[in-house]
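In: Pasting the sequence and the predicted model now:
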Amino acid sequence: MDELSPIFAIAVAAELAGMHPQTLRQYDRLGLVSPTRTAGKSRRYSMRDVVQLREIARLGAEGLNLEGIRRILELENQVVALQARVRELEGALADELLNRPGRRVFAAAESGDVVPLRAGTRAQRNTQVVVWRPLTRE
């Protein structure tokens, strides 16, 4: 069981959130909190839904209207989804780097071009010594 498991009936969720069940039905109609439905069409709330209901109550107590609350919740849900996507991409990148180590190593050539290098190799450097002598006019 995790925070997304739909386990609470509407009466229990309302009690946990400190609200009336009719308020939860209204929030469902408005799309503020959308519980899952059973085969018999009854609502089942998760712990995350209850936390979201408490957040709605807190924001309402601070004076926000339901449309403002809906927008805040929408943005918070987008943040959560984007954070999950970032973690997914970080994992994919880490896997890629582990599976193909050293394939993305580059150096700059004397001409300024980008030169790919194999893992464990160093860029060839020109090690010639050039002595500069000023021209003397005799």
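Out: That came through fine. Numbering: from 1, shown residues only.
In: alpha carbons only for contacts and neighbour counts from here, please
Out: OK.
In: Which parts of the protein are strands?
Out: Using DSSP state E, the strands of the chain run over 36-37, 43-44, 105-108, 114-117.
In: So which of the ones you listed is nearest residue 18?
Out: The closest of the strands of the chain to residue 18 is strand 43-44. By CA to CA, the value is 16.5 Å.
In: for that closest one, packing partners?
Out: Applying 3 or more CA pairs under 8 Å, 6 or more residues apart in numbering; DSSP states H and E, one finds that strand 43-44 contacts strand 36-37.
In: any idea how far residue 76 is from the residue positioned nearest the centre of the chain?
Out: Centroid-nearest residue in the chain: residue 83, 0.9 Å away (criterion: CA atoms, centre = their mean). According to CA to CA, to the nearest Å, residue 83 and residue 76 sit 11 Å apart.
In: alright, now check it against this:
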Amino acid sequence: MDSDRRDHLPGSSQAVYAISVAAELAGVGVQTLRLYEQHGLVTPARSAGGTRRYSGDDLARLERIVALVSQGINLAGIARILELEDANTALTAERDRLRARHEANVSGDGRAAEAKPKVRDRQA
């Protein structure tokens, strides 16, 4: 999917695309999307009637899958790559959250920064 098409997509987490539209946007067939779902590579939301609904996030993931397939990586390999990328994203977010909390404790509070020299003075 090219970036021009992606720029016009609704909210990234909003599941609005039917399978035929998602397949066209991703440049693959409907059966290919079903195969990717069977292998756990993408998990579209379901409407009340049970039809698949793809989000902008799903389309971005499909773009990544299509790129990996074009590099000759099999579906099991793609599943592992996506799993590791998802874990890396989660870890990066957690690191950023902890860093922000640490910086707020040290610089925003002031007391934490002042307490360290006092403890060192007592140990000397």
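Out: Cool, got the structure. Keep in mind that what you see is a predicted model, and the values were worked out from it rather than measured.
In: before we move on, the earlier item: so what corresponds to the residue nearest to the centre of structure 1 in structure 2?
Out: Structural correspondence for residue 83 of structure 1 with respect to structure 2 (TM-score structural alignment): residue 92.
In: How many neighbouring residues does the aligned partner of residue 26 of structure 1 in structure 2 have?
Out: In structure 2, the residue paired with residue 26 of structure 1 is residue 35, using TM-score structural alignment. Counted by other CA atoms under 10 Å, the residues lying close to residue 35 of structure 2 total 14.
In: Show me what the top helix by length along structure 2 is packed up against.
Out: The single longest helix within structure 2, with elements called by DSSP state H, is helix 75-103. Applying 3+ CA pairs under 8 Å, 6+ apart, we find helix 75-103 of structure 2 packed against helix 56-70.
In: let's see 10 Å
Out: Helices and strands touching helix 75-103 of structure 2, by 3 or more CA pairs under 10 Å, 6 or more residues apart in numbering; DSSP states H and E, are helix 30-38, helix 56-70.
In: most tightly surrounded among those?
Out: helix 56-70 (a mean of 18; mean count of other CA atoms under 10 Å).
In: In structure 1, which residues correspond to it?
Out: Under TM-score structural alignment, helix 56-70 of structure 2 corresponds to residues 47-61 of structure 1.
In: Pull out the buried residues from the longest helix of structure 2.
Out: Of all the residues in helix 75-103 of structure 2, those buried under the rule 16 or more other CA atoms under 10 Å are 75, 78, 79, 82.
In: mean per-residue distance, it to structure 1?
Out: If you overlay the two and look at helix 75-103 of structure 2, the average distance to its match in structure 1 is 1.4 Å (mean CA distance after the TM-score superposition for structure 1).
In: Distance from that helix to the middle of the chain?
Out: Averaging C-alpha positions (CA atoms, centre = their mean, to the nearest Å) puts helix 75-103 of structure 2 8 Å from its chain's average.
In: With stretch 51-67 of structure 1 instead?
Out: 24 Å.
In: go on, stretch 39-59 of structure 2?
Out: 15 Å.
In: And for it, what's in contact with it?
Out: Under the criterion CA atoms under 10 Å, 6 or more residues apart in numbering, residues 1, 6, 9-23, 25-26, 33-37, 61-65, 75-76, 78-80, 82-83 lie in contact with stretch 39-59 of structure 2.
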